[in-house]
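Asker: Compute the structure for the input listed below.
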Amino acid sequence: MIRIACRLLLAGGLLGLLMGCSPLKVLNAFTPGGTFTRTADLGYGSDPRNRLDIYTPVDAPADAPVVVFFYGGSWNSGSRTDYSFVGEALASRGIVAVLADYRLYPQVHYQGFLDDSARAVGWTRQHIREYGGDPDRLYVMGHSAGGYNAAMLALDPKWLATVGMKPSMLSGWIGLAGPYDFLPIENPEVKPVFYFPNSPPDSQPINHVSAASPPALLMAAKDDTLVNPERNTGGMAKQLRELGVPVRELYFSKPGHATLVAAFSRPMRGLAPVLDEVVRFVHGQDRTR
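Answerer: Sure thing, here's the model as predicted:
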């Protein structure tokens, strides 16, 4: 079934649907359920959107590595339930996946979604042993706007400080087509989120890189037309590298901005080895511990 779906997707039969109104549900429909145990709708805060789901690998050894994933959507849309295929992908490789919702615009502006992201990570560190994860092998990962959230938690200490943590408590961070240096803002959907034209320079991840930043894995679509890969992924990698922070930087020719994260799904994995690279990064960091 998965092979048939893959051929249809790559041939264009479902690829158009993937870019349509409910693309992620198509991928979730082809996500098997035998690789994980899902614990759903756990609260990490008081707001209705302060909820997360945990995907624990089946038959995984105790104290597995943990990845907290934040989805994209220009900080004004998205739901963790749309990304079950990401949770399954990570769990199938022995990683405990935490998929978190966070408040969106117009309910909040910058900085509200970062407050939520930090709370989700703080909750995870405190509770993840109950779900088979090791709080000392903790990573943050995000796609697009979610990549921004992950970057800010990893680079600007003030966010994790609100939950009694430091970026050094993260084993690393993973950015997929993340915007890390995007002032002045051009996207009309994003302008009000960051108070355009008075967007604070402090909102940019690129301005918080230090020699103490956690190791990073940065991936992007080579021809991304929404988030410029040279300026954002390339600029971030350069800044980290110049300060001696370990960073792996990868660009893929087949996926676009949206389909980069879709490559976690079983039908779309032929687009780019994003899952393999995440697993390689996590295991590589384990070896340096």
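
Asker: When you work out contacts or count neighbours from here on, use the C-alpha atoms and nothing else.
Answerer: Will do.

Asker: residues in contact with Ser210?
Answerer: By CA atoms under 8 Å, 6 or more residues apart in numbering, the contact list for Ser210 reads 155, 240, 243.

Asker: Would you do the same for the sequence below? I want to compare the two.
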Amino acid sequence: MRKLIIILLLTALHPAFAQDVVYSIKTDIHYYTDSINKTDKYINERCILDLYYPTKQKNFATVVWFHGGGLTGGSKEIPKALTEQGIAVIGVNYRLSPKVKSPAFIQDAAAAVAWAFKNIANYGGDPKLIFVAGHSAGGYLTAMIGLDKQWLKADGIDANDIAGLIPLSCQAITHFTIREERGIPDKQPVIDKMAPLFHVRGDAPPLLLITGDREMEMLGRYEENAYLARMMKIAGHKYTTLYEIQGYGHDMTAPGLPLLLNEVRKIVAEKNKKGSPSGQ
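Answerer: Sure thing, here's the model as predicted:
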């Protein structure tokens, strides 16, 4: 675990990712098929995404971003800190409780990521450089679809093809909204198949866990992530990193997003190095 004291890294503004690039945005793209949208009014209304991308650049990385809101609220967003950085950002809406029950929102998250894999090349992006990230409930969705392979498999995608998982302040135990659906008190921790911790595995994509200060975070949030990081390493995963951002509580995206960008750049650089003709 690495502690950070309100560090906004200057490397997060690396000019190589931002100079002389033109960006475009396409909004309200349906990520389910027309046949599904026509048969479900709520899916047609809610299951849409926005795509922000560099228009004159090729083989760029993409971050699929899931908003927070406890699985009961919130709307798709393109975080400003991720714009003009030489990458694409996909902001995703997903269905919400109580209009739907679990696992509908997890299925939506997987469908949105599958859309990215199947379509980003049409906009110039590299489908081998798709990262999944989100804050709070969005972090939970990130971890679930990245660690439990069944969700993306339903859309014909191998979760191991994700370039990196970057959940911010995610719930690593079973989410409190899902526990509430089952009549379980919010202070009673549960780890079952609806918990990222249930699906620790050594062959998962690189995992960067970011939380706020353990003394300021939501109930047990840092400790859940610390346990997830430890169990991933015990399972043989070599690419798990945990950051605790001191001085910030649950609302820690401002210092967290530069860390996300650094992780994206690091992995992109490593993949490009491996793919170079000389291998150097």
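
Asker: if we can go back for a sec, distance to Val190 of structure 1 added to the contacts of Ser210 of structure 1, as CSV?
Answerer: Below are the contacts of Ser210 of structure 1 laid out as CSV (distance: CA to CA, whole Å):
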residue, distance to Val190 of structure 1
Leu155, 21
Leu240, 26
Leu243, 30
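
Asker: any idea where the strands of the stretch 51-200 of structure 1 begin and end?
Answerer: Ranges of strands in the stretch 51-200 of structure 1, per DSSP state E, counting those that start in this stretch, are 51-57, 64-70, 96-100, 133-143, 172-176.

Asker: can you redo the ones you listed as JSON lines with distance to Met236 of structure 1 and mean neighbour count?
Answerer: Below are these laid out as JSON lines (distance: least, CA to CA, whole Å; neighbours: other CA atoms under 10 Å):
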{"stretch": "strand 51-57", "distance to Met236 of structure 1": "28", "mean neighbour count": "25"}
{"stretch": "strand 64-70", "distance to Met236 of structure 1": "19", "mean neighbour count": "27"}
{"stretch": "strand 96-100", "distance to Met236 of structure 1": "24", "mean neighbour count": "28"}
{"stretch": "strand 133-143", "distance to Met236 of structure 1": "15", "mean neighbour count": "23"}
{"stretch": "strand 172-176", "distance to Met236 of structure 1": "10", "mean neighbour count": "28"}
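
Asker: how about TSV for those strands, with distance to Gly34 of structure 1 added?
Answerer: Below are the strands of the stretch 51-200 of structure 1 laid out as TSV (distance: least, CA to CA, whole Å):
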stretch	distance to Gly34 of structure 1
strand 51-57	9
strand 64-70	18
strand 96-100	14
strand 133-143	19
strand 172-176	26
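
Asker: which parts of the lengthiest helix in structure 1 are buried?
Answerer: If you go by DSSP state H, structure 1 has its longest helix at helix 112-127. Judged by neighbour count using 16 or more other CA atoms under 10 Å, the buried positions of helix 112-127 of structure 1 are 113-125.

Asker: Mean deviation, the host helix or strand of Arg241 of structure 1 versus structure 2?
Answerer: Under DSSP states H and E, the secondary-structure element containing Arg241 of structure 1 is helix 235-242. On superposition with structure 2, the mean distance recorded for helix 235-242 of structure 1 (mean CA distance after the TM-score superposition for structure 1) is 1.4 Å.

Asker: Next secondary structure element downstream of that helix?
Answerer: Scanning forward in sequence from helix 235-242 of structure 1 by DSSP H and E, the next helix or strand is strand 247-252.

Asker: Can you spell out which helices and strands pack onto that next one?
Answerer: Contacts defined by 3 or more CA pairs under 8 Å, 6 or more residues apart in numbering; DSSP states H and E place strand 247-252 of structure 1 against strand 216-221, helix 235-242.

Asker: The ones you listed into TSV, with extra columns for distance to Val96 of structure 1 and mean neighbour count?
Answerer: Below are those laid out as TSV (distance: least, CA to CA, whole Å; neighbours: other CA under 10 Å):
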stretch	distance to Val96 of structure 1	mean neighbour count
strand 216-221	18	26
helix 235-242	26	18
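
Asker: Quick check: which of these is nearest to Arg289 of structure 1?
Answerer: strand 216-221 (15.0 Å; CA to CA).

Asker: matching residues in structure 2 for that closest one?
Answerer: Using TM-score structural alignment, strand 216-221 of structure 1 lines up with residues 207-212 of structure 2.
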